[in-house]
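Undergrad: Curious how this folds, go ahead:
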Amino acid sequence: MHEQIRVVLVDDHVVVRVGLRAFLDTQPDIEIVGEAASGEEGVQVVSQVLPDVVLMDLLMPGIDGVEATRQVRGASPSTQVIVLTSYSEDERIFPAIKAGALSYLLKDVGPDALVAAIRAARRGEATLHPMVASRLMTELTSSRRSPLDTLTEREREVLTCIARGMSNAEIADHLVIGERTVKTHVSNILSKLHLQDRTQAAIMALRERLVPLDDEQNK
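TA: Sure thing, here's the model as predicted:
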């Protein structure tokens, strides 16, 4: 007899959850032990039932799937998260993996492949959509270079200003550009570097020596 794999479904679309449950209920070794329609609810359900695997959507009301994944892994470290989403953009893939997701699948995954991914996750083995795997390999290969190499010259100038503690208005004045343009550059910087906020951007600028540490300390 197979050991039961306890699974929680987290997706804000009822039709998706109903379809997943209907199919997974046919698997003798998979038991759906909870469902949630939001990131917050997903974290609560996981904290209560401590499942083996969570199927996690990314775009949901309230906290998104990335933050929900981070909280799920904190609440139940033994629970493995499989991202199951329609989105394959880098700005969604990398934050999800960094947040603790083991596997990343797109919703066009075949039924048999999904079941195989759930069983693999129970064993602690990752399953990645081929497109996602390719992008992760590219990221790992390019990680030997400075991540700042992806920035334009103007974006590097804006990042330098951020590291020096300047506000958007101050950056606009310093670089003689519009404040809206500064906001666009900041958004692009965070997206390209896979960062959450300006503080992380400033830390990376210092770590990559875009701004000398003593320059930051003496400003």
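Undergrad: hey, let's count contacts and neighbours off CA atoms from now on
TA: Will do.
Undergrad: Need the nearest residue in space to the residue nearest the centre of the chain, chain neighbours excluded.
TA: In the chain, the C-alpha nearest the mean C-alpha coordinate belongs to Ala96, at 2.0 Å (CA atoms, centre = their mean). Excluding its sequence neighbours, the residue lying closest to Ala96 (CA to CA, 6 or more residues apart in numbering) is Val66, at 5.0 Å.
Undergrad: still on that earlier bit, name the helix or strand for the residue nearest to the centre of the chain, please.
TA: Per DSSP states H and E: Ala96 is located in helix 90-99.
Undergrad: One more, please, to line up against the first structure:
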Amino acid sequence: MTPPVPDQRTPIGQVRIVLVDDHAIVRHGLRSVLEREQDLHVVGEAATAAEAVDVVAAAHPHVVLLDLKLSTGDNTEGLHLCGQLTELHPGLGVLVLTTFLDGGLVVEAIHRGARGYVVKDVDTTELVRSIRAVARRESSFDSRSAAAMVESMNSPSSDPRLTERELIVLRELAHGLSNRDIGAKLFISETTVKFHVRNIMRKLTATSRAEAVYEASKLHLI
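TA: From the prediction side, this is the model:
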């Protein structure tokens, strides 16, 4: 008799998960949802990058569910943490779970070792599917993240280091607008504007908004 083919939907045994999010209520909600699944087991939680490094080292998870924004640092701390964790633990699967939907962020997260990227309002079924895929060392993106990534990769840009959205924010910075004014003009939150401004400053190696505008002018971006 031919032996049965193993179920390939999930890895053999339980999928060990660490949750990294600065909001305890979000972690509690995720734990409640995920542990309804027989094969998913949350083995640790962390609110900061430092905590995450320690918890992952101790818990040996298959998957880290990672928010990009952590309260103890800037809005890109999650990206730095992603790179750090995947470098320390080459077999680890990082799945970004965030409110930020930007093609440039998706691409950068991949460059830093993430295997997947989903937004926080994704439904439970798709989130569980993504976790299982990442645990099998596959890639997984929700439909909007995938579309944003493709759009970012196909969008013309005068400088490949900056995303199209970052270029738009940069031009508003050059006009002297505040984060609040930029958000109102572009119909995005002030927090999202701050996120883009920090990315712009980092990519242009600038220490202030004014210096970012100056460096951008030398590159003929504005």
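Undergrad: re earlier: list the contacts for the residue nearest to the centre of structure 1?
TA: Taking CA atoms under 8 Å, 6 or more residues apart in numbering, we find Ala96 of structure 1 in contact with 65-66, 69, 83.
Undergrad: Same check on His129 of structure 1?
TA: 104-106.
Undergrad: what's the longest helix belonging to structure 1 in contact with?
TA: Identified as the longest helix of structure 1 according to DSSP state H is helix 179-193. By CA under 8 Å, 6+ apart, the residues outside helix 179-193 of structure 1 that reach it are 91, 147-148, 150-151, 155, 158-159, 168-169, 171-172, 196-198, 201.
Undergrad: Out of the residues you listed, name the ones that lie in helices.
TA: Mapping the contacts of helix 179-193 of structure 1 onto helices (DSSP H) picks out 91, 155, 158-159, 168-169, 171-172, 198, 201.
Undergrad: Let me have those residues in a markdown table, extended by distance to Glu31 of structure 1 and neighbour count.
TA: Shown next, in a markdown table, are those (distance: CA to CA, whole Å; neighbours: other CA atoms under 10 Å):
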| residue | distance to Glu31 of structure 1 | neighbour count |
| --- | --- | --- |
| Glu91 | 32 | 15 |
| Glu155 | 49 | 19 |
| Val158 | 51 | 23 |
| Leu159 | 48 | 27 |
| Asn168 | 51 | 19 |
| Ala169 | 54 | 14 |
| Ile171 | 54 | 22 |
| Ala172 | 56 | 19 |
| Arg198 | 42 | 17 |
| Ala201 | 42 | 21 |
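Undergrad: What segments of structure 1 are strands?
TA: Taking DSSP state E as the criterion, structure 1 contains strands spanning 5-10, 30-36, 53-56, 80-85, 103-106.
Undergrad: Adding mean neighbour count and distance to Leu210 of structure 1 as columns, could you present those in CSV?
TA: Shown next, in CSV, are the strands of structure 1 (neighbours: other CA atoms under 10 Å; distance: least, CA to CA, whole Å):
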stretch, mean neighbour count, distance to Leu210 of structure 1
strand 5-10, 25, 41
strand 30-36, 19, 44
strand 53-56, 27, 37
strand 80-85, 26, 34
strand 103-106, 24, 33
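Undergrad: can you redo those as TSV with distance to Thr184 of structure 1?
TA: What follows is those, written out as TSV (distance: least, CA to CA, whole Å):
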stretch	distance to Thr184 of structure 1
strand 5-10	32
strand 30-36	35
strand 53-56	30
strand 80-85	27
strand 103-106	29
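Undergrad: For Val16 of structure 1, find the nearest of those.
TA: Nearest of the strands of structure 1 to Val16 of structure 1, taken as CA to CA: strand 5-10 at 9.3 Å.
Undergrad: okay, now the equivalent of Ser139 of structure 2 over in structure 1: neighbour count?
TA: In structure 1, Ser139 of structure 2 lines up with Ala126, judged by TM-score structural alignment. A count of nearby residues for Ala126 of structure 1, using other CA atoms under 10 Å, gives 17.
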